[in-house]
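[1] below is the structure, and that's it, no one-letter string:
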């Protein structure tokens, strides 16, 4: 792994931490907060590729585990991993990896639509596939009810996938040499 790879991994770890500082958007009718932080894995995977994107989210999880308060709301520490949201936080590793893998495969013909699909599959489908069963396991709530409760976050996550797709395509156009990074990932 090159110094450039390490710097990019650290940069996207830091970006994900900064996204946690944005105040949550409350959905008034439901009282459900939507945070910007889950945008981090989509961006990391889509821009850095599968390997470096997943490593940036792994580093993010390590920093949480050692107690840094870098999650939305200033949370951190091992206790986070005993809670119902831990599946989503750990799932960011796979979300970044899958998003990156899809973007890598589609890189030569990548456009907004394909980048959006990659972000949705990695950042929503894979993430919910890990996070929702985790909530069920921790809380004992039936899986269907857990999914129904989690579904209120999907519109916000779709908006984040759109932002990620726009950023991925913009980076591809602005820095065409990133293709080499994707082919090495």
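    In hand now; what should we look at? For clarity, every value in this text was computed on a predicted model and none was experimentally measured.
[2] okay, CA-based contacts and neighbour counts for the rest of this
    OK.
[3] and the strands in the chain?
    Here the chain has its strands, by DSSP state E, at 25-27, 32-34.
[4] in the last one, what counts as buried?
    Residues of strand 32-34 classed as buried: residue 34 (neighbour count, 16 or more other C-alpha atoms under 10 Å).
[5] and for the first one?
    Residues of strand 25-27 classed as buried: none (neighbour count, 16+ other C-alpha under 10 Å).
[6] put this next to the previous one:
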């Protein structure tokens, strides 16, 4: 039997090919970094560069001589915390954020992840404008007065049905 659409068949074979599938360990590491369970994957590191190349992840360094300003493009969307993601950002100076933009139901995601609304008085000082919900990961201490925080939110440029989530790391 001849396939009706050979282009569609080739696309299906390409997309399901292990050579183009994101390694489960890499997907797991991205999820752990987005939820503050491990350090972000830093594409400036040679081992991470090799890992990304082997998995078809394209890393763009927007500031090669200065601050952390990296953008990662996955070869195809991967599901993290129940929502598809395909682009991530890792930005830092004094502290850092490792985050992604997802498509889905923001209210359902907030409920699933257990984040809490940031009080309006704290929004201006709690981050960078995309974290209307957050959950501290770890405990504050003398050495770490501001624990890492998992955040969820939108900004004025967010298209309907999209939101950001990720990890904000504070320098002591």
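    Cool, the structure landed. Note that the structure is predicted; figures quoted are calculated from it, not measured.
[7] TM-score them against each other, please.
    TM-score of the superposed chains, computed with TM-score structural alignment, normalised by the length of structure 2, equals 0.30; 85 aligned residues with a C-alpha RMSD of 4.9 Å.
[8] thinking again about what came up before, how about the strands of structure 1, which one is nearest residue 7 of structure 1?
    strand 32-34 (28.9 Å; C-alpha to C-alpha).
[9] which elements pack onto the closest one?
    Using 3 or more C-alpha pairs under 8 Å, 6 or more residues apart in numbering; DSSP states H and E, the elements in contact with strand 32-34 of structure 1 are strand 25-27.
[10] hmm, residue 136 of structure 1 is touching residue 148, no?
    No: counting by C-alpha atoms under 8 Å, residue 136 of structure 1 does not reach residue 148; the two are 11.7 Å apart.
[11] related to what we said a few turns ago, can you put the strands of structure 1 in a markdown table and add distance to residue 47 of structure 1?
    A markdown table is the format used below for the strands of structure 1 (distance: least, C-alpha to C-alpha, whole Å):
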| stretch | distance to residue 47 of structure 1 |
| --- | --- |
| strand 25-27 | 25 |
| strand 32-34 | 23 |
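[12] which among these is found nearest to residue 96 of structure 1?
    Nearest to residue 96 of structure 1, of the strands of structure 1 and by C-alpha to C-alpha, is strand 32-34 at 19.2 Å.
[13] re the thing from before, quick check: which of the strands of structure 1 is nearest to residue 40 of structure 1?
    strand 32-34 (13.7 Å).
[14] how much space between the nearest residue to residue 101 of structure 1 once chain neighbours are set aside and residue 33 of structure 1?
    Among residues not flanking residue 101 of structure 1 along the chain, residue 50 sits closest, at 4.9 Å (C-alpha to C-alpha, 6 or more residues apart in numbering). Using C-alpha to C-alpha, to the nearest Å, we find residue 50 of structure 1 at a distance of 29 Å from residue 33 of structure 1.
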